[in-house]
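# quick one: sequence plus predicted model below, questions after.
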Amino acid sequence: MESTGGLRERKKLRTRQAISEAAIALFLEHGYDQVSVADIAAAAEVSKRTLFAYFPTKDDLVLHRIADHEIEAARVVRGRGDGEAPLDALHRHLRARLAERDPITGLCDHPQVVAFYRLVTGTPALQSAAARYVASGEEALAAALRETTPGDGRFAEVTAALAAGQILLVQRALAAANQACIARGMSADEREPDALAEADHAFGLLSGGLAPYRR
């Protein structure tokens, strides 16, 4: 028999999902700036107080969907196999995500994903808010990379920070290129060979300049 706590958590998850789906539907139909929090609460049949309990800000209603990826690169570096270099682990992980059509890679042609991507990239307020996820992800990856470099050399901290910025910038650029092709009508299957080749090329360039984190 399921515990009361388990039922409560499931109810919270359903409520959170209902609020998020109502918000995204309204944003896609009317535009982010034209939809108020009150509109979303009414559509989800919850109070504004309940809505803010799940999503503290309006942009969280959208960007929470990418929040899980905020420290993904750092998790990959820390969870890599024995003897595997950080760049190799990140490269391998990206290729796997491309094969899985993970939306974060841009290589996903599901209509809802394409519409969501267009919403985020086409809304200045969301782009500005997303910057905090970018900054947090870079800090997390820099910390993970720093852990892989023994010693306290003069440039250890700045090297890790610069590397993290370059790696995540490359990943965002690759995702944008993939989604741009799909937005022009290319299917994910058609785009995949070039997406993989571009990922290989990009990590080759990174490897050439980030010696501390390659094999």
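Now that the structure is in, tell me what you want to look at. Residues are numbered from 1 along each chain as shown.

# CA only for contacts and neighbour counts going forward, please
Fine.

# all the helices of this structure, in order from the start?
4-30, 37-44, 48-54, 60-67, 72-78, 86-99, 111-121, 124-148, 156-183, 188-209 (DSSP state H).

# which one of those lies nearest to T105?
The closest of the helices of the chain to T105 is helix 156-183. By CA to CA, the value is 4.6 Å.

# the closest one packs against which elements?
helix 111-121, helix 124-148, helix 188-209 (3 or more CA pairs under 8 Å, 6 or more residues apart in numbering; DSSP states H and E).

# apply 6 Å and report the result again.
helix 124-148 (3 or more CA pairs under 6 Å, 6 or more residues apart in numbering; DSSP states H and E).

# one more to weigh against that first structure:
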Amino acid sequence: MTEPSLRERKKQQMYESVSGIAVGLFLEKGFDAVSVAEVAAAAEISKPTLFRYFPAKEDLVLHRIADHEDEAARVVAQSQEAPLVALRRHFLDGLEREDPVTGLNDHPNVLAFHSLLYGTPALVARAHGHLERQEAALAEALGGDLDARLAAGQIIAVRRVLAMENWRRIAAGESVEDVRGDAVAAAERAFGSLERALTAYGAR
């Protein structure tokens, strides 16, 4: 794999730095109470520079999950297993690691970020595009035809609902250990249902 150039590394550092500053302000004051100008000032850059990196205010937050847009597609492309077998294993491994993307994580920073994301209508609306891009990438990895697009929509929806249920319970006060057993059982049931419905992408 080719190492990123110095320019690419600096660009990525800029993304991370500005996004981090913005999320901190949003968590402190609320998303709607912080202007883009305030974020730019805190990051010590101009508004035009900020907009070159983040076309919309919401992207300052969604940058934190942008690298998950092609995650399911990468899992399928890099595995020798049937797609649903690989995706099931990946999700269960994520639960074991308490990966925030599975919702099974009770670190205060993770809970605060998820509360910001799911509790702000503008961010929820913008996140819809994130889900569409996940579906498109997975559909391409599954073959790109209509059947692949239908399957991708169902798979991404299952992953989202499982993660949201885990986050909902933890946000309501349950611990990771309270939720873990149910989360694993629910994932096994959900992916089992997908394999029975989407036989072309299940175990061979």
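Received, thanks. This one's a predicted model, so the numbers in the text were calculated from it and none came from an experiment.

# re earlier: need the helices of the first structure in TSV with distance to R215 of the first structure and mean neighbour count, can you?
Output for those, formatted as TSV (distance: least, CA to CA, whole Å; neighbours: other CA atoms under 10 Å):
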stretch	distance to R215 of the first structure	mean neighbour count
helix 4-30	42	15
helix 37-44	50	17
helix 48-54	43	15
helix 60-67	30	17
helix 72-78	13	20
helix 86-99	8	19
helix 111-121	35	16
helix 124-148	12	18
helix 156-183	15	18
helix 188-209	9	15
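
# need the ones you listed in TSV (columns: distance to T105 of the first structure).
Output for those, formatted as TSV (distance: least, CA to CA, whole Å):
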stretch	distance to T105 of the first structure
helix 4-30	20
helix 37-44	29
helix 48-54	27
helix 60-67	11
helix 72-78	12
helix 86-99	6
helix 111-121	11
helix 124-148	15
helix 156-183	5
helix 188-209	9
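
# which non-adjacent residue is nearest the residue mapped onto V85 of the second structure from the first structure?
Using TM-score structural alignment as the criterion, V85 of the second structure maps onto D88 of the first structure. What sits nearest to D88 of the first structure in space, not counting adjacent residues and going by CA to CA, 6 or more residues apart in numbering, is R214, at 6.9 Å.

# gap between the counterpart of the one you found in the second structure and A190 of the second structure?
In the second structure, the residue matched to R214 of the first structure (TM-score structural alignment) is G202. Plainly put, G202 of the second structure is 13 Å away from A190 of the second structure if you go by CA to CA, to the nearest Å.

# do the same with V23 of the second structure
From V23 of the second structure to A190 of the second structure the distance is 33 Å (CA to CA).

# same question, R133 of the second structure
22 Å.

# now Q78 of the second structure
22 Å.

# go on, E16 of the second structure?
Separation of E16 of the second structure from A190 of the second structure (CA to CA): 34 Å.

# so what's A144 of the first structure up against?
Going by CA atoms under 6 Å, 6 or more residues apart in numbering, A144 of the first structure touches A74.

# that one matches what in the second structure?
By TM-score structural alignment, A144 of the first structure lines up with A141.

# quick one: contacts for C108 of the first structure?
So C108 of the first structure contacts R101, A188 (CA under 6 Å, 6+ apart).

# which position in the second structure aligns with it?
Using TM-score structural alignment, C108 of the first structure lines up with N105 in the second structure.

# equivalent analysis for G165 of the first structure, please.
Under TM-score structural alignment, G165 of the first structure pairs with G153 in the second structure.

# what's the answer for A176 of the first structure, then?
By TM-score structural alignment, A176 of the first structure lines up with M164 in the second structure.

# now that match. Nearest residue, chain neighbours left out?
That would be G103: by CA to CA, 6+ apart, it lies 6.2 Å from M164 of the second structure.

# next up, the contacts around the one you found.
A163, N166, W167.

# if you set the cut-off to 8 Å instead, what comes out?
L162, A163, M164, E165, N166, W167 (CA atoms under 8 Å, 6 or more residues apart in numbering).

# mind telling me what T120 of the second structure corresponds to in the first structure?
T120 of the second structure maps onto T123 in the first structure, by TM-score structural alignment.

# count of neighbours near that match?
By the measure other CA atoms under 10 Å, the count of residues near T123 of the first structure is 13.

# for D99 of the second structure, same thing?
Neighbours of D99 of the second structure (other CA under 10 Å): 15.

# so who does it touch?
Counted by CA under 8 Å, 6+ apart, D99 of the second structure has contacts N105.

# pull up the gap between it and L25 of the second structure, please.
Using CA to CA, D99 of the second structure is found at 24 Å from L25 of the second structure.

# just L84 of the second structure next, same as before
39 Å.

# try R149 of the second structure
In terms of CA to CA, R149 of the second structure sits 38 Å off from L25 of the second structure.

# is it true that R215 of the first structure touches T148?
No - in this structure R215 of the first structure lies outside contact range of T148 using CA atoms under 8 Å: 12.0 Å.
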